[in-house]
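Enquirer: what follows is a protein structure lacking sequence information:
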C-alpha cells in the first residue's frame, strides 16, 4: 500500500489556523459574556442594596438594572467604533483591545467601594465601568464572528454556519461559568456574600482574561483583511453607507431581538424575580446553568443545519 499523502493525514495550515481562530472566538466571547452576565446575576441579587441603599427596594432593583441597561446601550456604539478601526487597523488588534477592556472593567467592578464607603461616586463609577464593558462586548462579538467567517470563507466556505457557531457558543459557556461561580459564592452566609462574596466572580475574570489573551495572540490576522489592505480605501466610512439604506440592518436586528431579549430576561430579571418569590439563589442559578447547557448543544446543531437547509428556515423554526 502506498502511504497517504500529507494532506490526507493532517489538516492544511489554513484549516489549523481556522480551528485556532474558532477557539479564540469561543474563549474571547466566553470571557466577554462571563463578565457581562456576572454583572447581571449579581445586580439581581445584591447591587440594589449595595449601590443604591437609600432607594425603595423596588427602585433600588430598577436602578441596579439601569446600570445593566447602560452596557446594552453602549454595545451598538462599540460595534461601530471597533468595527471601523477593525477595517482600518486589523481585526486581531481590535479583538485584543476589546478583551482587555472587558476583563479589566470586570476586575475593577470587583474592587469598587460601595455606597456606604464613597457615597454617590459608587454608582457613578459602576455606570462608567458598565459603559466600558458595553463598548467592549459590542466590538468583541461582531469582530470575533467576522474573524471566524473570513477564515472559514477561505477554507470551508460551505460550513460557515457551523464554524461561526463557535463564537456564539461563548455566550452560553460564559453563562455557565458565571452562574457556576456565583452559585458557589452565593452559598456563603448572606452577610458574608454581601460583604465580600459578590466580588469574587468579578475578580476571577482576570484568570479568564489571561487564558483568552494567550490563545488570541497566536491567531493570524484575517486573510480578507490582509487582502483588503492593498485595495483603495472607500471615500466614506462603511457605517455611513449602511445608514443610508438602513432597512436590511433594521430587519436583521428584528430577527435577533427575540433571542437576545430572552437571554437578558433569563440571566437578569428572572433571577431577581424568582428570588423575590421564594426560590433560593442556588435553585435559580442551577436553572440558569441547565438552560445554558442546553444551548451549548442546540447552538452548533442548529448552525450545522443552517449550512444544509439555509439560515432563514432555521431562524423561523
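Expert: Done, it's in. All values derive from a computational prediction rather than experimental measurement.

Enquirer: for the rest of this, base every contact and every neighbour count on C-alpha atoms.
Expert: Will do.

Enquirer: is residue 80 part of a helix or strand, or is it coil?
Expert: Assigned by DSSP: H, G, I helix; E, B strand; the rest coil, the conformation of residue 80 is helix.

Enquirer: most centrally placed residue in the chain?
Expert: Nearest residue to the geometric centre of the chain (C-alpha atoms, centre = their mean): residue 33, 3.5 Å.

Enquirer: looking at it, that one is touching residue 175, isn't it?
Expert: Yes. Counting by C-alpha atoms under 8 Å, residue 33 touches residue 175, with 6.7 Å between them.

Enquirer: and here is the other one:
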C-alpha cells in the first residue's frame, strides 16, 4: 500500500521543479561514476597485479594479502575523509565539497598510474602506494554524502527515493568502466605487457574523466534546503560532533543496515576475481566480463528499488533485500564453485538484486534520518563506518578460506552480516511519511520503527 507524502509546510523551501531535479541528479550521477571508477580500479589491480608489482619479495598468498591490505587502507581513510568533508559540507555547502573530493581522488589515481614498482623504488614503492590509497579513500569519503544529499535535497518530496538513487548508479557504472577497461587490456595485451605497463592505463587515463567531472560539478547549484539554512545563519559550528551527540542511534543503525550490502559488493567485485581465477579455473577475462555484466544489471534494479521506496517505504526494501541475501548465501557460493560462468552469473544476479534493494533507497533513507544542519555529517558517518568492514572483506575472505579450506566459510560470513543488517534495518525509523527532518525535529519525536509522530 502506498503512502501519501505530505506537502511542504509553511516556511520550508518550495518543492523543486522536476527539470531541476533531473539536472542535478544527472550531474551527481556523472560525478560519482568518475570518482568510483577511480576508487574501484585499485581493487581490480590489487586482485590481478599489485602483488607482483609492489610486493614481489613474498610468496603469492602473502603478496595477495598485502595487496588487499593496501586496498583496505582506502576504507580506513574513508571515515576520516567523510568526517572532514561532512564538517565543511554542513558549514559552507555541499557543492564545494563535491569539487574538492573529485580533485583529490583524481590526483591520487593518476599518481598511482605513474608510480614505479618495487623493482625500481624498493620499499618506497608499497609505502607510496598505500599513501596514495589513503588519499583516495579520504577523497571518496566525502563524495557519497555530498552527491547523495544534493540529489535528495533537490528532489520533490514524492520522488526522493527515485532521484536519490541516481548517484547510487554511479557505483556500478564506475565499476563497469573500470572492469571493462581492464577486461579489454587483458584481452589485447600479453601477460608480460599487462604486468609491465598495461595495468597503468586505467589510472593515467583518469585525468580526462576528472576534467569532465569538474566541468559538470562547477555548474551545480547549492541545494535549496541547505541554502535556506545558510540564509538563516543556522549552520552548526561543529556538525560532526553535534551529529554524534544528537543521533548516535541513527548513525549506528544506518551503518549496520548497510554493512552486508557494502561488504558483499567487495567480496564479489574484488575477492572473487582472485579466488575464481586462481582456485576455480575461471579465465581472467571471463570473470572480468561477467562482473561488468552484473554491474550493468545493477543500474535498472537500483533505479527500480529507489522508485518503489517512494510508494512502499524505505525500510521494507532494506528488510526484503537482506532477508533474501541471508537465505541465498550458501546457494550462491555453490553456484560459484561449479566453475560454470553461466551459473556464476545467475547467482550474481540474485545477489545484485538483494543489494540493490538497499542501495536504491539508501540516499533518501539516510538523508531523512537527520536534520539539515547535521545531514551531511550523519549520513556520511553512517556510510563510511560501514565501509571500514566492507573494505576488509576481501582480506577476511582470503583468511577464512586459508584457515578452513572451504568456500562455504565465506558463505557463512555473508549470511551472518546479512542478518546483522536486517536487524539494524528493522530498528531504523521509516521515513516515507515524515520526509526530511526540519531543524525542530529530534530523534525522540519520531517512533523508532514506524516513523509515526
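Expert: Perfect, I can see it now. Fair warning: this is a prediction, and the values are worked out from it, not measured in the lab.

Enquirer: please identify the helix or strand for residue 26 of structure 1.
Expert: According to DSSP states H and E, residue 26 of structure 1 maps onto helix 13-42.

Enquirer: which residues in structure 2 does the helix or strand just after that helix match up with?
Expert: The helix or strand immediately downstream of helix 13-42 of structure 1 is helix 48-51, counting by DSSP H and E. Alignment note (TM-score structural alignment): helix 48-51 of structure 1 is matched to residues 51-54 of structure 2.

Enquirer: what's the burial count for the aligned partner of residue 119 of structure 1 in structure 2?
Expert: Residue correspondence to structure 2 (TM-score structural alignment): residue 119 of structure 1 is matched to residue 122. Neighbours of residue 122 of structure 2 under the rule other C-alpha atoms under 10 Å: 14.

Enquirer: ok, residue 122 of structure 2 - contacts?
Expert: Shown in contact with residue 122 of structure 2 (C-alpha atoms under 8 Å, 6 or more residues apart in numbering): no residues.

Enquirer: could you rerun that using 10 Å?
Expert: Counting by C-alpha atoms under 10 Å, 6 or more residues apart in numbering, residue 122 of structure 2 makes contact with 54-55, 57, 116.

Enquirer: buried among those? Make that a ChimeraX selection.
Expert: The ChimeraX selection below is limited to those of the contacts of residue 122 of structure 2 classed as buried (16 or more other C-alpha atoms under 10 Å):
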select :54,55,116
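
Enquirer: from the contacts of residue 122 of structure 2, pick the one nearest residue 363 of structure 2.
Expert: residue 54 (36.6 Å; C-alpha to C-alpha).

Enquirer: distance check, the closest one against residue 120 of structure 2.
Expert: According to C-alpha to C-alpha, to the nearest Å, residue 54 of structure 2 stands 10 Å off from residue 120 of structure 2.

Enquirer: what do you get for residue 335 of structure 2?
Expert: Where residue 120 of structure 2 is concerned, residue 335 of structure 2 sits at a distance of 42 Å (C-alpha to C-alpha).

Enquirer: more neighbours, those two?
Expert: Between residue 335 of structure 2 and residue 120, residue 335 has the larger neighbour count (other C-alpha under 10 Å), namely 18 against 11.

Enquirer: tell me if I'm right that the more buried one and residue 350 touch.
Expert: No. Applying C-alpha atoms under 10 Å as the test, residue 335 of structure 2 and residue 350 come out as separate, 11.3 Å apart.

Enquirer: show me where the stretch 51-200 of structure 1 has helices.
Expert: Using DSSP state H, counting those that start in this stretch, the helices of the stretch 51-200 of structure 1 run over 57-88, 91-111, 115-118, 121-155, 160-168, 170-186, 190-192, 199-216.

Enquirer: could you redo these as JSON lines and give each row distance to residue 248 of structure 1?
Expert: Listed next are those as JSON lines, based on distance: least, C-alpha to C-alpha, whole Å:
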{"stretch": "helix 57-88", "distance to residue 248 of structure 1": "16"}
{"stretch": "helix 91-111", "distance to residue 248 of structure 1": "24"}
{"stretch": "helix 115-118", "distance to residue 248 of structure 1": "44"}
{"stretch": "helix 121-155", "distance to residue 248 of structure 1": "17"}
{"stretch": "helix 160-168", "distance to residue 248 of structure 1": "20"}
{"stretch": "helix 170-186", "distance to residue 248 of structure 1": "25"}
{"stretch": "helix 190-192", "distance to residue 248 of structure 1": "49"}
{"stretch": "helix 199-216", "distance to residue 248 of structure 1": "32"}
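
Enquirer: which of the ones you listed sits closest to residue 224 of structure 1?
Expert: It's helix 121-155; of the helices of the stretch 51-200 of structure 1, that one is closest to residue 224 of structure 1 (C-alpha to C-alpha) at 6.3 Å.

Enquirer: what is the closest one packed up against?
Expert: helix 13-42, helix 48-51, helix 57-88, helix 91-111, helix 115-118, helix 160-168, helix 223-228 (3 or more C-alpha pairs under 10 Å, 6 or more residues apart in numbering; DSSP states H and E).

Enquirer: make JSON lines out of those helices and add distance to residue 242 of structure 1.
Expert: Below are these laid out as JSON lines (distance: least, C-alpha to C-alpha, whole Å):
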{"stretch": "helix 13-42", "distance to residue 242 of structure 1": "25"}
{"stretch": "helix 48-51", "distance to residue 242 of structure 1": "39"}
{"stretch": "helix 57-88", "distance to residue 242 of structure 1": "11"}
{"stretch": "helix 91-111", "distance to residue 242 of structure 1": "20"}
{"stretch": "helix 115-118", "distance to residue 242 of structure 1": "43"}
{"stretch": "helix 160-168", "distance to residue 242 of structure 1": "23"}
{"stretch": "helix 223-228", "distance to residue 242 of structure 1": "19"}
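
Enquirer: between the ones you listed, which one is closest to residue 181 of structure 1.
Expert: Among those, if distance is taken as C-alpha to C-alpha, the winner is helix 13-42, at 8.7 Å.

Enquirer: tell me which residues touch the counterpart of residue 109 of structure 1 in structure 2, please.
Expert: Under the alignment (TM-score structural alignment), residue 109 of structure 1 pairs with residue 112 of structure 2. Residue 112 of structure 2 makes contact with 42, 125, 128-133, 200, 203-204, according to C-alpha under 10 Å, 6+ apart.

Enquirer: ok, residue 112 of structure 2 to residue 38 of structure 2 distance?
Expert: Applying C-alpha to C-alpha to residue 112 of structure 2 and residue 38 of structure 2 gives a distance of 10 Å.
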